[in-house]
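In: sequence-free structure coming up:
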């Protein structure tokens, strides 16, 4: 506690109560208000970008970024040895409920951040195309490998629960691979060298959001950096769509709110879908099944998580095509089949 007292003294905070909330978070009460004291994972290498986050938040009026207090010396953090601490306002921590209103606020908020911090980024077109041509071939290889596993399982007189699940999911996963290849072809048709980087949280999930008096805040910016904004979307979708009760329609409506704030280009939409449909985790689960040291139940849970993410990627791809792009009538029939199996 002496270290914490010294840190708080640097902020002119005289606490009469400090309560440990998690391994790295403390609630601090003085005679005026409450504070959140965070023992961060920041390092000398990452703290420069972290400081830039709050500089941008101040300059661009990025209200969804929960502010930090300054020390008496005007610093954003206080260092004790190799440990780095910072202080923010205390907001009553409770699990963020994923109702439509909150989902809309999440998407609007990081859409706003991405839009206001957008920077032009040039790519070498031929290198870019070569990388995705290689990825296309990789997906074709994975597709053949998946078919081989399914054919092998079907030869078994009695399938294990895992094998039965893979065979049951084969149609949708195979369709997702076809959809990935189609989206790669669309992306390869794009010849523009101009892309955009934005300030990305790089670990967006509901546990890193707080809602206070109608205002939504993002916390824990310790991994932040400039990158393609779709990577924040991918991270959030993958975290929130692995469960059986995924609010798919609410997430799709939330995505529309994001597009209102930061309209993605066609090539960004193609890349978003390709990332969400990434089959590698699913195929790795299938490949490692026989050698896995985990129980059958844990393997099935992991397979289900990766499958649900892929399934959501298919729904988003359909939504993108219907809402933001032209649609091929043959694809509509396939998407209707997908809805019937969902």
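Out: Here it is on my side, so go on. Since we're looking at a predicted model, the values are computed, not measured.
In: going forward, measure contacts and count neighbours with C-alpha atoms only.
Out: Fine.
In: So residue 210 belongs to a strand, correct?
Out: Yes - assessed by DSSP: H, G, I helix; E, B strand; the rest coil, residue 210 belongs to a strand.
In: I'd like the distance between it and residue 221.
Out: 13 Å (CA to CA, to the nearest Å).
In: Contact partners for residue 161?
Out: Residue 161 sits next to residue 300 when contact means CA atoms under 8 Å, 6 or more residues apart in numbering.
In: separation between it and residue 280?
Out: Residue 161 is 21 Å from residue 280, by CA to CA.
In: same question, residue 196
Out: In terms of CA to CA, residue 196 sits 26 Å off from residue 280.
In: again with residue 241
Out: 17 Å.
In: between residue 196 and residue 280, which one's more packed in?
Out: residue 196 (20 against 13; other CA atoms under 10 Å).
In: Which of the residues in the helix or strand hosting that one are classified as buried?
Out: Following DSSP states H and E, one finds residue 196 within strand 194-200. Neighbour-count burial for strand 194-200, counted by 16 or more other CA atoms under 10 Å, picks out 196, 197, 198, 199, 200.
In: this is the comparison structure:
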């Protein structure tokens, strides 16, 4: 009965594509459609995302970017069908066979992400007052985080007997404080470098970069799907969430994450100011500070053990992030040194030639 209901429910939508379904499998927001013309994926999204994501995909196609899972038009040329309060669009069903290991798949994904950004990059005007306001608001927010850290550590250390959570926080405090200081310094460097700039680079970002949204065809070529949250924005808004998710693990030397980032940067190099802003946001210890604030503001509402587990996980994220941040810092320093030495050598050779 359920299978027949699915055929009736989605058959009406598929008629707009002249597709006759024989069997439909339910995968949540995606339906796998076996039909007279092949195997398709019918995706359900909110109508609020509809216009923008279709416009962004069409823009990318026009600019020559074709590593997107195709979206089929209806018979009358529309790219989505509104049914009740939901919007549906149709794609081919990708085989997505594992032909490479995780590291290589991620590298290909980052290469394609860089190419997507290169083809969609454009400068937009930035109001100096808006930049200053953004900077001031961010610094004020981070100053408040610092005030909380200092107040909470004093409160913990003033007790005769600390709770397990408070004892753990005192052990974490220096690392959290140093990360916040580093993050603020990079933001200040960024602002000093850009405060008189009147433009900034933006790209079409995917909005939800993930291996689940990068599928492979039978030839092993990778294609992005799920562009519902795509928009014109800074490229770091694709990179930062992905890296943060990949570092939410037990403590590790996350050299893979460094390699993925520099695979991307090889194809879409950041400007100096973009790198400073990326480093600032990447290193910021917001998650672990928010975990401590949550404990401080809700004592007794959750067990001590759960609070301890929560801050421990956030601290692992901080330490994994710290390792990657320090490797980036080292690599960027080496690059600048090599550039300076090359410039000095060229100048010396020029003087000798003169």
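Out: Noted; the coordinates are in hand. Bear in mind that the values here come from a model prediction, so they are computed numbers and not experimental data.
In: Closest to residue 227 of structure 1 out of the buried residues of strand 194-200 of structure 1?
Out: The shortest approach to residue 227 of structure 1 among these belongs to residue 197, at 4.8 Å (CA to CA).
In: Pull the number of nearby residues for the residue opposite residue 286 of structure 1 in structure 2 once aligned.
Out: When structure 2 is aligned by TM-score structural alignment, residue 286 of structure 1 is paired with residue 292. Residues lying near residue 292 of structure 2 (other CA under 10 Å) number 21.
In: next one: residue 83 of structure 2
Out: 14.
In: Which strand or helix spans residue 145 of structure 1?
Out: Going by DSSP H and E, residue 145 of structure 1 is in helix 125-154.
In: Going along the chain, name the strands of the stretch 201-342 of structure 1.
Out: 209-212, 215-218, 225-227 (DSSP state E, counting those that start in this stretch).
In: Ok, which of those comes nearest residue 257 of structure 1?
Out: With CA to CA as the yardstick, what comes closest out of those is strand 215-218 (14.6 Å).
In: which residues sit in contact with the aligned residue in structure 2 for residue 199 of structure 1?
Out: Aligning on TM-score structural alignment places residue 199 of structure 1 opposite residue 204 in structure 2. Residues near residue 204 of structure 2 by CA under 8 Å, 6+ apart: 56, 116, 117, 120, 121, 230, 231, 232, 233, 235.
In: Same list (these) but as a markdown table, adding distance to residue 135 of structure 2 and neighbour count.
Out: Output for the contacts of residue 204 of structure 2, formatted as a markdown table (distance: CA to CA, whole Å; neighbours: other CA atoms under 10 Å):
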| residue | distance to residue 135 of structure 2 | neighbour count |
| --- | --- | --- |
| 56 | 29 | 21 |
| 116 | 28 | 24 |
| 117 | 25 | 23 |
| 120 | 26 | 20 |
| 121 | 23 | 19 |
| 230 | 25 | 22 |
| 231 | 22 | 17 |
| 232 | 21 | 16 |
| 233 | 17 | 19 |
| 235 | 19 | 24 |
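In: which non-adjacent residue is nearest residue 150 of structure 1?
Out: residue 167 (5.8 Å; CA to CA, 6 or more residues apart in numbering).
In: The one you found matches what in structure 2?
Out: Aligned partner of residue 167 of structure 1 by TM-score structural alignment: residue 170.
In: What's the local residue count around that match?
Out: That count, for residue 170 of structure 2 with other CA under 10 Å as the rule, works out to 15.
In: Looks to me like it is in a helix.
Out: Yes - applying three-state DSSP, one finds residue 170 of structure 2 inside a helix.
In: The strand holding residue 196 of structure 1 vs structure 2, average offset?
Out: Mean deviation of strand 194-200 of structure 1 relative to structure 2 after superposition (mean CA distance after the TM-score superposition for structure 1): 1.0 Å.
In: quick one: residue 278 of structure 1 and residue 311 touch, right?
Out: No - using CA atoms under 8 Å, residue 278 of structure 1 makes no contact with residue 311, being 10.9 Å away.
In: Of these two, which one has the most company?
Out: residue 311 (24 against 18).
In: what lines up against residue 25 of structure 2 once you look at structure 1?
Out: That one, residue 25 of structure 2, aligns with residue 19 by TM-score structural alignment.
In: Check which helix or strand that match maps to.
Out: Judged by DSSP H and E, residue 19 of structure 1 forms part of strand 17-20.
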